[in-house]
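Asker: sequence-free structure coming up:
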């Protein structure tokens, strides 16, 4: 059975040890076992829980939403509708962010194309291109 210390997880997930202690303090990681020296000992289940926390955080969930998810998950029969609503709302928010990012990406691509042509026109002594040729 593999166990990890706080420094192991800190390095593995490139996060501060204080963040791990904070997640434990908030109850997100649950009660972490301590060894005879009082040092935290993380088991695979703790690592998987941490990975879920980090994934949810990357997905834009607040600490409160993450806490709610784990509360719902502990009694999923009672809270399945709450879990689905929380996850569906987050999914829709991510989709909206993805769409906005896609639009920004396409705009930057058009700018790159336009200014590449501007550079060629300057170097070749030709007329500047018209932005309308690159716009939607």
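Answerer: Ah, there it is. This is a predicted model, so every value here is computed, not measured. Residues are numbered from 1 along each chain as shown.
Asker: going forward, measure contacts between C-alpha atoms and count neighbours the same way
Answerer: Will do.
Asker: just the strands in the chain please.
Answerer: With DSSP state E, the ranges of strands along the chain come out as 33-34, 40-41.
Asker: what about those, which gets the closest to residue 122?
Answerer: strand 40-41 (63.3 Å; CA to CA).
Asker: show me what the closest one packs onto, helices and strands only.
Answerer: strand 33-34 (3 or more CA pairs under 8 Å, 6 or more residues apart in numbering; DSSP states H and E).
Asker: in addition, the following structure is provided for comparison:
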């Protein structure tokens, strides 16, 4: 089954502009065209977009995502490199999560302090 750019935009919550940009930047190397030159996306393209969005969501720069996809296009001889890239990305995510947890703990502590102060203030205001 194939999909138009508007169908893919709706399915992925990405704009048609972003889809065209990703293709231009080499992130979607296999998008087919109809005889009339209209883009036709496949399920494999949708899977690739899922990967792109996932990696982008981790903060990976588009140039690094492009490198990853280029390696993927080269086949199994690049599996070790791709695993190394994903392992590094995972380490980065874990560090970010640890930092976010520390920030959340600080915010939670401040919330308790301010909530106690608010109760005290409201109790004295009566």
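Answerer: Great, that's in hand. In this text, all values refer to a predicted model and were calculated from it rather than measured experimentally.
Asker: single out the most deeply packed of the strands of structure 1.
Answerer: Most buried of the strands of structure 1 by mean neighbour count (mean count of other CA atoms under 10 Å) is strand 40-41; its value is a mean of 16.
Asker: now it, how far from the centre of its chain.
Answerer: Chain-centre distance of strand 40-41 of structure 1: 25 Å, with CA atoms, centre = their mean, to the nearest Å.
Asker: neighbouring contacts of it?
Answerer: Strand 40-41 of structure 1 is contacted from outside by 3-6, 32-35, using CA atoms under 8 Å, 6 or more residues apart in numbering.
Asker: I'd like the strands of structure 1 as CSV, with distance to residue 77 of structure 1 appended.
Answerer: What follows is these, written out as CSV (distance: least, CA to CA, whole Å):
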stretch, distance to residue 77 of structure 1
strand 33-34, 28
strand 40-41, 31
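Asker: out of those strands, which is closest to residue 13 of structure 1?
Answerer: The nearest among those, by CA to CA, is strand 40-41 at 15.9 Å.
Asker: just the endpoints, please. Distance across stretch 10-22 of structure 2?
Answerer: Stretch 10-22 of structure 2 has an end-to-end distance of 16 Å (CA to CA, to the nearest Å).
Asker: what of stretch 23-32 of structure 1?
Answerer: Note: stretch 23-32 of structure 1 ends 11 Å apart using CA to CA.
Asker: would you mark the buried spots in it?
Answerer: Applying a neighbour-count criterion of 16 or more other CA atoms under 10 Å, one finds 23, 28-29 buried in stretch 23-32 of structure 1.
Asker: what's the local residue count around residue 103 of structure 1?
Answerer: Other residues near residue 103 of structure 1 number 12, with proximity taken as other CA atoms under 10 Å.
Asker: show me what contacts it?
Answerer: The contact partners of residue 103 of structure 1, by CA under 8 Å, 6+ apart, come to none.
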